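**Student:** Any chance you could fold what I've pasted below:
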Amino acid sequence: MKQAANPFHPELQRAARLIPNVTMTRRALAVVRFLSRFQRKPRAPEDMAVEDVRVPGPAGAPPVRVRTYRSRKVQGPTPALLWIHGGGYVIGQPEQDDVLCAEFARELGILVVSVDYRLAPEHPFPAPLEDCYAALRWLFAQAGALGVLPERIAIGGASAGGGLTAALAQLAHDLKEVRPAFQLLVYPMLDDRTATRTDIDGTNHRAWNQGSNVFGWSSYLGREPGGAQVPVHAVPARREDLSGLPPAWLGVGTCDLFHDEDLVYARRLEAAGVPCDVVVVPGAFHGFDIITRGAGVARDFRGTFTAALRRALFPVPGVAESAKAG
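**Tutor:** Predicted coordinates for the structure are as follows:
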């Protein structure tokens, strides 16, 4: 993946120069987690009902905290989105996506449920995925009480959250207990074998580099990445048969470490008969829509995947609008 000398989108060039090239290590992880304790938590918008709920966890495991978002203006049963935050499988919490989840809830008139899954390396696979599946089962089981249309429940996530989303779609397909209607994959972390590649020019990668990728996958798998075999459902890109999975949307930038693995996965979904819309953003690095939130290219990207969710959850024209009050 050889990069051009000046590959960044014009709106992202300044940010690309300022982002430090930091590799995630155990020490860096401890620092990031410590600093996150002091981050100011944004107040919930007045038009949004935000609630933390403890739901039954996997067998023998603690309950799972989920954070729910619903517009106070919405009336009647609505679709829902189970959202999974990113963080390389080792950092993060639902609050980091408060703004995005509130936007989903407000713009689409849906219930959003964000999962506070356990993190590696303390809790390697399958704990994070099992927590996400427990939250998904709860969402389906409580659909009536929550005012959710069970046939219109989507799953989605960014980065490692996108990887967990893809794995969750595969797990749900195999267990046949619940079936998500759609999977939203925002620059997903899908393939541990990328961490072993030596042909990648990482000069222009930002926010998540190859060293961090090795650390993230090693922490999640509990072993060095790229081995001959991995546990079933641990690495979405390792699955041979992708047929029967929910329709997907996948977006990634050309300066993202996950660019190649993401496009390969999207092509394999299509080849397996799974509809997959793909958006590639020229000159965009990993997490650009969060780091440069106000840039036009970031707003356009969010608008594109929000529109994809709208099409998936409101297949009949006009339904999205009529679900909102006022």
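**Student:** Could you use CA atoms for every contact and neighbour count after this?
**Tutor:** Noted.
**Student:** Just list the residues touching V64, thanks.
**Tutor:** When contacts are counted by Cα atoms under 8 Å, 6 or more residues apart in numbering, V64 touches R54, V55, P56, G57, V115, D116, Y117, D131, A134, A135.
**Student:** out of those residues, which are buried?
**Tutor:** Burial by neighbour count, 16 or more other Cα atoms under 10 Å: within the contacts of V64 this picks out V55, P56, G57, V115, D116, Y117, D131, A134, A135.
**Student:** Which of the three states applies to the nearest residue to S114 once chain neighbours are set aside?
**Tutor:** Leaving aside its chain neighbours, S114 sits nearest to W83 (4.6 Å; criterion: Cα to Cα, 6 or more residues apart in numbering). The three-state label given to W83 by DSSP: H, G, I helix; E, B strand; the rest coil is strand.
**Student:** what about W83, how many neighbours?
**Tutor:** Other residues within reach of W83, judged by other Cα atoms under 10 Å, total 29.
**Student:** Surely it touches I155?
**Tutor:** Yes. Counting by Cα atoms under 8 Å, W83 touches I155, with 6.0 Å between them.
**Student:** Mind listing what's buried along stretch 232-251?
**Tutor:** For stretch 232-251, burial by neighbour count (16+ other Cα under 10 Å) applies to 233-238, 242, 245-251.
**Student:** One more, please, to line up against the first structure:
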Amino acid sequence: MASLPKPPYDPELAAALEKIPVIKTMTKEMIPMARPSLSKANTAEQVISGRDISHEERILPGPGGNITVSIFRSAKTASTANDDKPGIYFIHGGGMVMGNRFFGMALVVDWIEQCDAVCVSVEYRQAPENPHPALIEDCYAGLKWLGDNLADLNIDPTRLMLAGQSAGGGIAAGLALLARDRGGPTLCAQLLMCPMLDDRYESTSSKQYAEEGSWSGNTNQMAWECLLGDRVGGDDVSPYAAAARAADLSRLPSTFIDVGAAEVYRDEDVAYASRLWAAGVQAELHVWPGAFHAFDMLAPSAVLSQIASRTRTAWVRRTLLKK
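**Tutor:** Have a look, this model is predicted:
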């Protein structure tokens, strides 16, 4: 079958992508081999290296056992301990099947420093060993703990933002729906970076990049199968697992979504933003031309990555520093 026409990669990003070791189609059998190297490459020490940011861990009771969260604070916090800070609840990416609570935190540290924010990043169980709803329930347990301990953490209850990248963005979108439907905790905003929202594999972009990019359509389909099993693509999929399935997007917090134009998630993310607007939700959408999945994390020095990072940080500042 002839390949579909598709937007070309940004030249600088194309050159960067050629240097990234990418598996065109990851299989379920490859997951145990990929996990250790990804976790080893993402540590607390790496996150805070060269930054005036502190790190501590807490162990929380969760629905399937203990949950570990990491708490990151700006050094400014020590000198202004009596002032409530903005709060960020971060959910890491990794296709629902790998990664840890430090993966993607490089995208968050600027917000911690510039907004004098407290960030809580959660470790959650992963598929396929732990299918839905394990992931979302772990993340909700962490968010509920955060909501119950805002005063102890010196977080302003009116400035608690949810953030996630890739699979973490998809979980964050489902978590915003779950928090709405369970009556809290209250969120002021959700920031969804190239979020994984739809299990149905029907979009044009999922087929355009079926066998290429930093996260291919075929790999994405495998990841959804790990999470949902035989339910994937069918009628019995919860919106808390795949937020694109939600019939009602009303009463959600102000939302930022960005995604690459040359990646699998482009169409589902654009559609989600359009549906948020239709439901009366304030949303900001950016589609970065020629950008592959997670381009800003994998090629942070590229010009387009720098623009995307500044744009996202500006939105966070407007959202969290607004009194």
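**Student:** could you dump the buried residues of stretch 232-251 of structure 1 to CSV with secondary structure and distance to R14 of structure 1?
**Tutor:** Below are the buried residues of stretch 232-251 of structure 1 laid out as CSV (DSSP: H, G, I helix; E, B strand; the rest coil; distance: Cα to Cα, whole Å):
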residue, secondary structure, distance to R14 of structure 1
H233, coil, 39
A234, coil, 36
V235, coil, 34
P236, helix, 34
A237, helix, 33
R238, helix, 36
L242, coil, 39
L245, coil, 39
P246, coil, 38
P247, coil, 36
A248, strand, 32
W249, strand, 29
L250, strand, 26
G251, strand, 22
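**Student:** can you give me the end-to-end distance of stretch 231-248 of structure 2?
**Tutor:** Distance between the two ends of stretch 231-248 of structure 2: 21 Å, counting by Cα to Cα, to the nearest Å.
**Student:** ok, residues contacting that stretch?
**Tutor:** For stretch 231-248 of structure 2, contacts defined as Cα under 8 Å, 6+ apart pick out 132-133, 136, 170-171, 173-175, 177-178, 196-201, 224-225, 228, 268, 272, 279.
**Student:** Neighbour count says what about the residues you listed? Which are buried?
**Tutor:** When the contacts of stretch 231-248 of structure 2 are checked for burial by 16+ other Cα under 10 Å, the buried set is 132, 136, 170-171, 173-175, 177-178, 196-201, 224-225, 228, 268, 272.
**Student:** before we move on, the earlier item: can you tell me which residue in structure 2 aligns to the residue nearest to S114 of structure 1?
**Tutor:** Taking TM-score structural alignment as the criterion, the aligned counterpart of W83 of structure 1 in structure 2 is F90.
**Student:** so that match touches V122, yeah?
**Tutor:** Yes. Here F90 of structure 2 reaches V122: they are 6.7 Å apart, a contact under Cα under 8 Å.
**Student:** check contacts around the nearest residue to P11 of structure 2 once chain neighbours are set aside.
**Tutor:** Among residues not flanking P11 of structure 2 along the chain, G290 sits closest, at 8.0 Å (Cα to Cα, 6+ apart). Applying Cα under 8 Å, 6+ apart, one finds that G290 of structure 2 lies in contact with P7, P8, Y9, D10, P11, L13, G260, A261, A262.
**Student:** Aligned to A271 of structure 2, what sits in structure 1?
**Tutor:** Counting by TM-score structural alignment, A271 of structure 2 corresponds to V264 in structure 1.
**Student:** Assign a three-state SS to D97 of structure 1, would you?
**Tutor:** helix.
**Student:** Let me know whether it touches H85 as I believe.
**Tutor:** Yes. Contact criterion Cα under 8 Å: D97 of structure 1 and H85 qualify, at 6.9 Å.
**Student:** between those two, which one's more packed in?
**Tutor:** Counting neighbours by other Cα under 10 Å for D97 of structure 1 and for H85 shows that H85 has the greater number, 26 against 18.
**Student:** My read is that the more buried one contacts V113, right?
**Tutor:** No. Using Cα under 8 Å, H85 of structure 1 is not in contact with V113, being 10.8 Å away.
**Student:** so the spatially closest residue to S166 of structure 2 that is not a sequence neighbour, which of the three states?
**Tutor:** In space, and not counting its chain neighbours, S166 of structure 2 is closest to P195: 4.3 Å by Cα to Cα, 6+ apart. Assigned state for P195 of structure 2: coil (three-state reduction, three-state DSSP).
**Student:** quick one: contacts for the counterpart of P195 of structure 2 in structure 1?
**Tutor:** Counting by TM-score structural alignment, P195 of structure 2 lines up with P188 in structure 1. For P188 of structure 1, the contact set (Cα under 8 Å, 6+ apart) comprises G157, A158, S159, A160, G161, G162, G163, L250, V252, F258, D262.
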